[in-house]
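Participant: Just a sequence and a predicted model for now, questions to come.
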Amino acid sequence: MKRTAMIATAGVLALALGGCGTSSGDGGGGATGSESQGGFTAPDVPMTQELGDNEGSLTVLAWPGYAEDGSTDKSVDWVTPFEKETGCQVEVKYFGTSDEAVNLMKSGQYDVVSASGDASLRLIAGGDVAPVNTDLIPNYADVWSFLKDRDWNSVDGQMYGIPHGYGANLLMYNTDVVSPAPTSWSAVFDDASSYAGKVTAYDSPIYIADAALYLAKTQPDLGIEDPYALDEDQLAAAVDLLKKQREDVGEYWSDYLKEIQAFKTGDSVVGTTWQVIANLAKDEKAPVEAVLPEEGATGWSDTWMVSSKSEHPNCAYAWMDHIISPEANAAVAQWFGEAPANEKACDLAAKGFCDTYHAGDESYAEQIHYWTTPIEQCLDGRTDVTCTTYQDWTQAWTEIKG
């Protein structure tokens, strides 16, 4: 269970994504990106057309737990086999937030980065990452199809990275206190007063999307089609809901250990969580269950992206192919606590692991609204309004928490 010490947080102080350039060209998948991103296009950054000899070196920027070399746990090492196989000596730097990752990638010092959906569009728009030629990555063929060509990893049908792992933000509750068992996010919104002072929520501006998703289902007149595409009125409605919820929140969490402890002591009895946290809490005898509510949920899908300034592109492509190989992807998923992106990884994972994390369950995945950076160009395709940006969300989050 040491893997959970490596769980990444997604708290971000993101700047608004802005600026458009020319199209990045064809290749890599369907043409859903441009349409769903309200006309957003990427700077004209060249894509690698063919590979040559490996350069012997690679700099990796990653969430903690994504590039283990045996130094954390001798039995957990997928970097050393890569080095032996390719001759690419790996130097890893970990980051703690998506904002930090974006700033570090702008320096041009790193070849590849594991980017969450609240960072990837910023990296694309800034010209910091290059389009990825998926034909040069054999293991890409075995990635679940529903993770490909999505709003956060492609633009205008061009893939800008390789899907790595994903998961949902679930509703966890104390089975001794919360009855009947909740099936809706109303337990932490409209019905939160029933558990006043013992509701917990994720501590990040991106949590605004959770409120927006709930409103999309319960107040359809607001017209929310995408929880990451909110105009001023829709954002105001989400903020009002979260301010009301604030009266019943005992603690906002970003540290999974603190959330586990709060559910063990009874200080928290209902709130948002991750599957791996629910598993750990049960292991520590906390009386909890976690569900995907009927409204669906937000979640994350991380992507390996290659720097537009990479000095080691051959090693970078070798790494992206290696890290989503069945062996490495299974190892990372189990250490980190998420569903693997490679279908064949489930053949190598521990018995029942992929079932627990719903890996490959497309109907389950369709209920997840993956973190995506809010931008002025409405991600739901609207062109008659300007949508709010992550900067707006950050300011709103400060108001919500008081």
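Facilitator: On my side now, so go ahead. What you see is a predicted model, and the numbers here were worked out from it, not measured in a lab.
Participant: all contacts plus neighbour counts: C-alpha atoms, from now on.
Facilitator: OK.
Participant: list the helices and strands the longest strand along the chain packs on?
Facilitator: Longest strand of the chain, by residue count under DSSP state E: strand 162-174. Using 3 or more C-alpha pairs under 8 Å, 6 or more residues apart in numbering; DSSP states H and E, the elements in contact with strand 162-174 are strand 270-274, helix 275-283, strand 288-291, strand 297-306, strand 339-340.
Participant: next, the one to line up against it:
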Amino acid sequence: MASFDRRDILKGAGAAALATATGMPAFAQSGGRVVVGTWGGDYARLLTKNVEDPILKPKGIEVVQDQAGDAPRRAKMVAEKRLPRGTVDIQGLSAANMFEMNEAGVLEQIDYSKLPNAKNLLPTMKYPYGMGHIYSGNVVIYNPKIISPAPKGFKDWLDPKWGSKIGFIDIQYQSIFIAASMAATGGKDMNDLEKAKEVLLAVKKAGARVYPTNEAFAQAMKNEEVGISAIWKARVVQWQNAGIPCEAVSPIEGIPTYVSGFVIQKNAPNKDNAYAYMDAMLAKAPQEAFAVDMGYNGTVTGLNVDPALHKRIGFTPEEEKTLKDLDYAFLAKNDAAMKEWWDKVFKG
């Protein structure tokens, strides 16, 4: 959900100019090639394993992954806006960043008639400018050995009584603002930034810790340096699988959703192949595989997910009623101010 700054824009513009000037293999060729912008690590590996190798390669479609963080990739999309042909066909972004890129005027409006598998796509995952691929919800994570009684929601997480056992993940600052606002308003408002700041300053004064990455926080949980925070439920499952002592609680204030989706650039060289890639991600087999491999919920109906796994990664029918999509327009408008306060006041 992070925004990008002027340095990201310059990097993106430089990369676009270099690709154009040197003839680097960034442009997808028609009839058999597609360039996919995605995060590296597990996501990229699982796209290859579950989508590209079993579905697209047998059709003769060559896939080239453009791996980078979302900020430089978004910067490059904006920098290439003036070009008749961009260097990437399809991009993986969070729902918030999909909204931002649509506002920037760089996205194709999706023709769902070109996606046969979209007939099974959940209505909430069908955006005019992109589609949801996988999703999870923001839950409270805690170590029962350290935190007792079990928390019930965000208000319990953000209780100063836990002192230095409260953990924050720096890159999740938007989610933290949302959770703090919900904690302060009993779940009635995700966007009350002033009340959120009051809650956060109270736990800062109590000694709450900030970790730069998900991985750094996971290590702190493993070492029992911290005992309570909030994170996507899928991440809790991954950490449980890695032997980190933690449990998940769906917050009583409501469950903010995280959607990882894909969009097609307006100036994509190979839009047909971009649609083919997008449709392949919505097929039953890869959707089920991502649930097993990554701990995220699929975005299409009719999946056959083991009940024990669904209990760990999914939500009960009652909890599903409390899932809350984010206010992407509000986040896009206020992201810079949120980040500035987070860096200068909360972390300062």
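Facilitator: Now that the structure is in, tell me what you want to look at. Just so it is clear, the structure is predicted and the values come from calculations on it, not from any experiment.
Participant: Comparing the helices and strands packed on strand 162-174 of the first structure, which comes out most buried?
Facilitator: Mean neighbour count (mean count of other C-alpha atoms under 10 Å) peaks for strand 339-340 among those, with a mean of 32.
Participant: thinking Asn270 of the second structure is in contact with Arg33, fair?
Facilitator: Yes - if you go by C-alpha atoms under 8 Å, Asn270 of the second structure and Arg33 touch, sitting 7.4 Å apart.
Participant: longest helix of the first structure?
Facilitator: Determined from DSSP state H, the single longest helix within the first structure is helix 232-246.
Participant: Tell me where the first structure has strands.
Facilitator: According to DSSP E, the strands that the first structure contains are 57-62, 89-94, 112-115, 154-155, 158-159, 162-174, 199-202, 249-253, 270-274, 288-291, 297-306, 339-340, 368-370.
Participant: Ok, which of the ones you listed comes nearest Gly127 of the first structure?
Facilitator: Minimum separation from Gly127 of the first structure across the strands of the first structure (C-alpha to C-alpha) falls at strand 297-306, 11.0 Å.
Participant: Now the closest one on the second structure. Mean distance?
Facilitator: Superposed on the second structure, strand 297-306 of the first structure shows a mean distance of 1.6 Å to its aligned residues (mean C-alpha distance after the TM-score superposition for the first structure).
Participant: residues in the second structure aligned with that strand?
Facilitator: With TM-score structural alignment applied, strand 297-306 of the first structure matches the range 255-264 in the second structure.
Participant: Other residues contacting the matching stretch?
Facilitator: Identification of contacts with stretch 255-264 of the second structure by C-alpha atoms under 8 Å, 6 or more residues apart in numbering yields 89-95, 98, 107-108, 110, 129-139, 232, 271, 274-275, 278, 319, 322-326.
Participant: hmm, 6 Å instead?
Facilitator: For stretch 255-264 of the second structure, contacts defined as C-alpha atoms under 6 Å, 6 or more residues apart in numbering pick out 89-95, 107-108, 130-138, 322-325.
Participant: do stretch 48-64 of the second structure as well
Facilitator: Contacts for stretch 48-64 of the second structure (C-alpha under 6 Å, 6+ apart): Gly32, Arg33, Val34, Val35, Pro286.
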